[in-house]
Structure formats: structure tokens, C-alpha cells
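model this:
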Amino acid sequence: MAWLSILDYRAFMKLLVFGLGYSALHVSQRLQMSGAQVTATVRSRAKADELAQVGIAARLFSPDHAGAEIVDDIAASDAILISVPPGESGDPVLASFAGRIAAAPNLRWIGYLSTVGVYGDHAGNWVDETTPTTPGKGRSRLRTTAEQAWLALGAHVFRLSGIYGPGRNQLVQLASGAARRIVKPGQIFNRIHVADIAAVIEASLARPRPGGIYNVTDNEPAPPQDVVAFAARLCGLEPPAEIPFERAELSPMARSFYSENRRVRNALIREELGVTLNYPTYREGLTALRALGDGPPA
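The predicted structure follows:
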């Protein structure tokens, strides 16, 4: 694997994305604007046809199907971004292509999108990249195992906090009537605007450090009910009534998020990668999204 220093990597970079979800699509579009050529895997032919309209070559990939053309894509790629979650049987990308990725002749960068959930519960205390991982939830344990395997291949690991952005935020929840102010005393969540995720990935591509781990989160962990209240004020609405956590009707997955409480530091992306967040708190992020039209009609 050739870890090369490329002065203007974006102008001709070939990026292969495994799993083109919400975050990975925003990363891809940002790099496309700088001239990168993007190929991505998807699970359906309909999604592949949709991506062709925005200049992204798509390949079908699932744990049960790995097209032969992906092998050629790996060999031709300068960078690979993995946004596919692991399953009970492990990481599907590693299961299908670990050897090919390790032997890729042009590859200078691998990125793996993980989660701050790998830290587990810290009773509201601060964690950073040096904090040992103690995942409590099953899906976070799977992420931790996948992280270690990707780090062994020289990947950069990005631990993402709660992701929001266009079409996915509390303003949209207010518009649909789904917003709730659930209050669990002392509970905070960490979050990050999707545009800032893309900025961090771009900065890492410019300054690769194989094996690096980065927390990708904004500057201000905050109680979830405060975020909903701020979104309501932006829309000129009264915030939804507070609901005590004990009385809230939540799915098992939603309830599990409240079982862990931590504050995540982001100093490394700022100090090592030189990233200045466009949306350092939820206030700047939601204000910008409201200006773009998210939320109830004015």
C-alpha cells in the first residue's frame, strides 16, 4: 500500500466509497466539487441509477453479493471510505475484500466511519481519543471489533457523534409533528453537522496519518430538550411540552441511546487536522438549516 504525499490530491483522486449513506454522500459530493472521481457501492439497482444522475458510478454490494468490478475499483483507487456497518458475522467489506485492499497498488488513504458509541457510558464525563473503548450496546461492540480490524490495515477511524443536516434535524421533526422534548436529568448528547463531517474527511485526506483515530463532534454537548426548544424558537413556535424520560414512549433502540451519557472532546480534529467547524454548536447549524428552508412553513 503506497502512502504518498499528493500536493493536489483532489483534482484527480479516485475515491471508492463502500456504503453511500447520508454522511458518505455529503463527503462524496464535496470531493466531487474539487475534481475527485467517485465510485460507490449501493444495495439496489434503483439507487445505482439515481447516483448515475449526479456523476457517481455505483456498484451493487451486499454481504451476499460482491460484484467482480469492485475488485478493479479497489486496485484503481487512491482512497477508500467505508460507511458500511458491521453485522453479527463481522464487517462485510473486510470479509469480501480485506486482501485486495491490503494489496491495492495506488491506495494512499483508508477511512472508516465509526461511532462515539464505542466509548460506552461515562456518566456525563468527558472522553477523548485516548479513552479506552468500553462499549455497552451490542452494535457498539461490533463497531469496536471492526475498528480494530481496519486499524490493522492502516485505516483512519472517525468516531461520529449524532449526525444532523439538511432534511435530518429537529426542524424537520417539528414540521412533521414528531419532535418531542424528552427530559432525563443530566442527560446530554453529542452531535455533528454532516457538512463538518465532510470537512474533517477532506482535511484527513490532505494530512494522512495511518492508524489515526478522530472524534468528529461539535464543541458543545447539550441536553436534547434544549435543542428542540431552540429549533422551535427559530420557527416562532412554542416548544413541545417536556416529557419525563420515565413516561416517554420510545423504541428499544431509542431508549438505549439514553442508557449512555458522555461528553466527547474534539480537540484533535482542530489541532492536528486544522479543521474550523462551520457549525461549532447546534445553534449555528439549526439557524443555517432554517435559512435553507427546513422546518414548518414560515
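
contacts, neighbours, all on C-alpha from now
Will do.

Run a quick neighbour tally on E249.
E249 is surrounded by 11 other residues when neighbours are defined as other Cα atoms under 10 Å.

Same check on A103?
13.

Quick check: it vs L205, distance?
As for A103, its distance to L205 is 20 Å (criterion: Cα to Cα, to the nearest Å).

and what of R59?
Taken as Cα to Cα, the span from R59 to L205 is 23 Å.

Please apply the same query to A152.
Using Cα to Cα, A152 is found at 18 Å from L205.

The two: who's more crowded?
L205 (21 against 12).

Quick one: the helices in the stretch 1-150 of the chain, in order.
22-33, 45-52, 69-76, 92-102, 138-152 (DSSP state H, counting those that start in this stretch).

ugh, wrong one, I meant the stretch 151-298 of the chain
So, for the stretch 151-298 of the chain - with DSSP H, counting those that start in this stretch - the helices run 170-176, 194-206, 224-234, 252-257, 267-271, 282-291.

Format those helices as TSV; extra columns: distance to V71.
Output for the helices of the stretch 151-298 of the chain, formatted as TSV (distance: least, Cα to Cα, whole Å):
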stretch	distance to V71
helix 170-176	40
helix 194-206	22
helix 224-234	43
helix 252-257	35
helix 267-271	32
helix 282-291	39
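
Out of these, which gets nearest to R45?
helix 194-206 (25.5 Å; Cα to Cα).

Show me what that closest one packs onto, helices and strands only.
Applying 3 or more Cα pairs under 8 Å, 6 or more residues apart in numbering; DSSP states H and E, we find helix 194-206 packed against helix 22-33.

this one next, for a side-by-side:
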Amino acid sequence: MDRMPMNLHPRLFCFGYGFSAASLGRRLAARGFVVAGTCRTENKAEALRAEGVEAFTFGDSPLADPAAALGGTTHLLLSVPPGETGDPVLTAHEADIARLAPQLEWVGYLSTTGVYGDRSGGWVDEKTPLKPGTARGRRRLEAEEAWRAFAARTGAPLHVFRLAGIYGPGRNQLRSLMDGTARRIVKPGQVFSRIHVDDIAAVLEASIAKPRPGAAYNVCDDAPAPPQEVVVYAAELLGREPPPEIPFDKAELTPMARSFYADSKRVSNRLIREELGVRLQYPTYREGLKALLEQP
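Below you'll find the model as predicted:
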């Protein structure tokens, strides 16, 4: 892996300092980065500041002082999901980020494998045509395209990361079994790809060390699997009986939950391995869930 850029005071700013961004922030802080990011409430911002993060509120309203918040940023991570009216970061701060573009060494946009749409369980890679079949997937593709257009106008060194289903501490099938919320929904032929949150951070860190502006990467593990298989394995680890099978057509699901089942595909991670040299800490959900047993 190439060496990390040796700026005297590199600064990561994350629009949306959530689950994935925080995992990256912790890694880069340990390497001497100043880490900053946004959250929706002042209470959350205070909690982040106590952890050493320069925190700012963003969401219901723009940054109060964009120049102060963004000043000195060398690396920019975008992890705020698009809404029905487009990408909220571009809507609120396109001009501010454009002014920042000349000093940016790396920009990452966190997208989703949903942009590929349904492939009836078939494989996709970064060269597969993008054909989202859900409203969520279409919004993500529109946001990708909007950020690519922004990068073309400004020279911002944009990288797109298409994330599979994310799990990690506090968000996994062990936790849902312990909470009594896990369900074993069976839809014949359904298969998902997944990724542990720490492996997302490893991919982003590898890209920062070896930037290729304009690149898109699939971020997923080596083992796409039916969702019910993961529930059964998690139950085995806990020494519990798995919940009963529920046929998909009988399951009561929210519209968002149902939309996850609209797409069935296997996602290739060859590019992150071959180009970025990433070796996943959790190459399948089995290693990931075993590691989470101590702190689910």
C-alpha cells in the first residue's frame, strides 16, 4: 500500500459523521489527522467534541459558518444520503466546497450497491451498467452523477464508494436476536452482499493513500448470502434456536425494508483487492459475527 500523504496537519471533514465516517475518523485520528464532521443536533455535537472530533450541526439548516467549519480541510467525506430534492450537501454548500476544491487531496462519496438494481442473483462489478430499480437507488445514482458533474467543474478529486449492507458493533444479527427483533424472512433466490464497518474504513484509508480521482469502488465482502442464512448462523453463535421462517409474501415490512428485497445480486470486490491492496479483516459474515460476539 502506498504511504499516507505527509501533510503537516491533514484534516478530514465528514458531512454526516455517522457509523461509517466515525470508523474512518478514528483510524485517521490515530495517524495524526484532525477530524471534523457534522451531525444533526447540538447534543450529539457536544458528545463528538468530547471524543476529540470538531463537530458542527448540519441537516435541518446549513452550516452556520461554512468558512470556519471547512477551513483547512484536505480530505472530504460525503456520507449524507440524498433526499427527494437532491443531495443536501450540494444544495447547501456547493459554492463553499467549490472554493475548497483546489486544496483538497481526496474526496469520497459514500453511495450504495443499490445503483446496480436487481440482477436476479447475478454478479456485478464496477463496469456493470447502472440500472437502479427503486426510488432510493435512483436518488443515489442522481447524487453520484451530481457529484461527478461538480468534480468535472471544479477539479475536486472525487472517488465513489458503493457500499453493500453495513453491519458492525450495535448493528448486526446478533444484536437483533438479543433484542428480539430478528426475523428469518425467506424469499427464494434472494441474496445480499455485506460489509463490516471497519472494512469500509480500511477501504477508504487505502484510497486516501492511493488516490485515483474519478474512480468508483464496490465495497463488500467475499461472501454474498441469503439473509436467512446469516440469521441462522448468528443464532448458532448465541446457542439459540433461530426465529421461525417467514415467507416474504407473508412478511409485514415497512416500505423501506421491502425495498431492500427488491434487488438480488452478488457484488464483486475484486477492484478494492487488486487496485487498493485491501485485505478484508472480515472476509465473510462468519468472521464478522464471531468477532462481534464479545461486543455485539
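
TM between them?
The TM-score (TM-score structural alignment, normalised by the length of the second structure) is 0.93; 288 aligned residues with a Cα RMSD of 1.6 Å.

deepest of the helices of the stretch 151-298 of the first structure, which one?
Greatest average neighbour count among the helices of the stretch 151-298 of the first structure goes to helix 194-206 (a mean of 21), per mean count of other Cα atoms under 10 Å.

That one versus helix 22-33: what angle between them?
In terms of direction (axes from the mean of the first three to the mean of the last three Cα atoms, to 10 degrees), helix 194-206 of the first structure departs from helix 22-33 by 60 degrees.

Read off where helix 194-206 of the first structure ends up in the second structure.
Aligning helix 194-206 of the first structure against the second structure (TM-score structural alignment) gives residues 197-209.

how about the helices of the stretch 151-298 of the first structure, which one is nearest M13 of the first structure?
helix 194-206 (10.1 Å).

Quick one: average offset of the closest one versus the second structure, please.
Mean deviation of helix 194-206 of the first structure from its aligned counterpart in the second structure after superposition (mean Cα distance after the TM-score superposition for the first structure): 0.2 Å.

Burial check on E142 of the second structure, number of neighbours?
Based on other Cα under 10 Å, the number of other residues close to E142 of the second structure is 16.

again with R143 of the first structure
25.

now do G72 of the second structure
Neighbour tally, G72 of the second structure, other Cα under 10 Å: 17.

Tell me how far L24 of the second structure lies from G18 of the second structure.
The gap separating L24 of the second structure from G18 of the second structure is 10 Å, by Cα to Cα.

One more: A149 of the second structure?
Here the criterion is Cα to Cα. By it, A149 of the second structure lies 25 Å from G18 of the second structure.

same question, T38 of the second structure
From T38 of the second structure over to G18 of the second structure the distance is 9 Å, taken as Cα to Cα.

So between these two, which is more surrounded?
Neighbours were counted for T38 of the second structure and for G18 using other Cα under 10 Å; T38 has more, 25 against 15.

The more buried one corresponds to which position in the first structure?
Residue pairing (TM-score structural alignment): T38 of the second structure is matched to T41 of the first structure.

my read: its match touches V17, true?
Yes - with contact defined as Cα atoms under 8 Å, T41 of the first structure counts as touching V17 (6.3 Å).

so who does E69 of the first structure touch?
R59 (Cα atoms under 8 Å, 6 or more residues apart in numbering).

Now do the same contact list for the counterpart of S79 of the second structure in the first structure.
Under the alignment (TM-score structural alignment), S79 of the second structure pairs with S83 in the first structure. Counting by Cα under 8 Å, 6+ apart, S83 of the first structure makes contact with 17-21, 24, 112-114.

picking up where we left off before, among the helices of the stretch 151-298 of the first structure, single out whichever gets nearest to G55 of the first structure.
helix 194-206 (18.1 Å).

The closest one: how far from the chain's middle?
Centroid separation for helix 194-206 of the first structure versus its chain: 10 Å, with Cα atoms, centre = their mean, to the nearest Å.

what angle separates that helix from helix 282-291?
Using the same axes, to 10 degrees: helix 194-206 of the first structure against helix 282-291 is 110 degrees.
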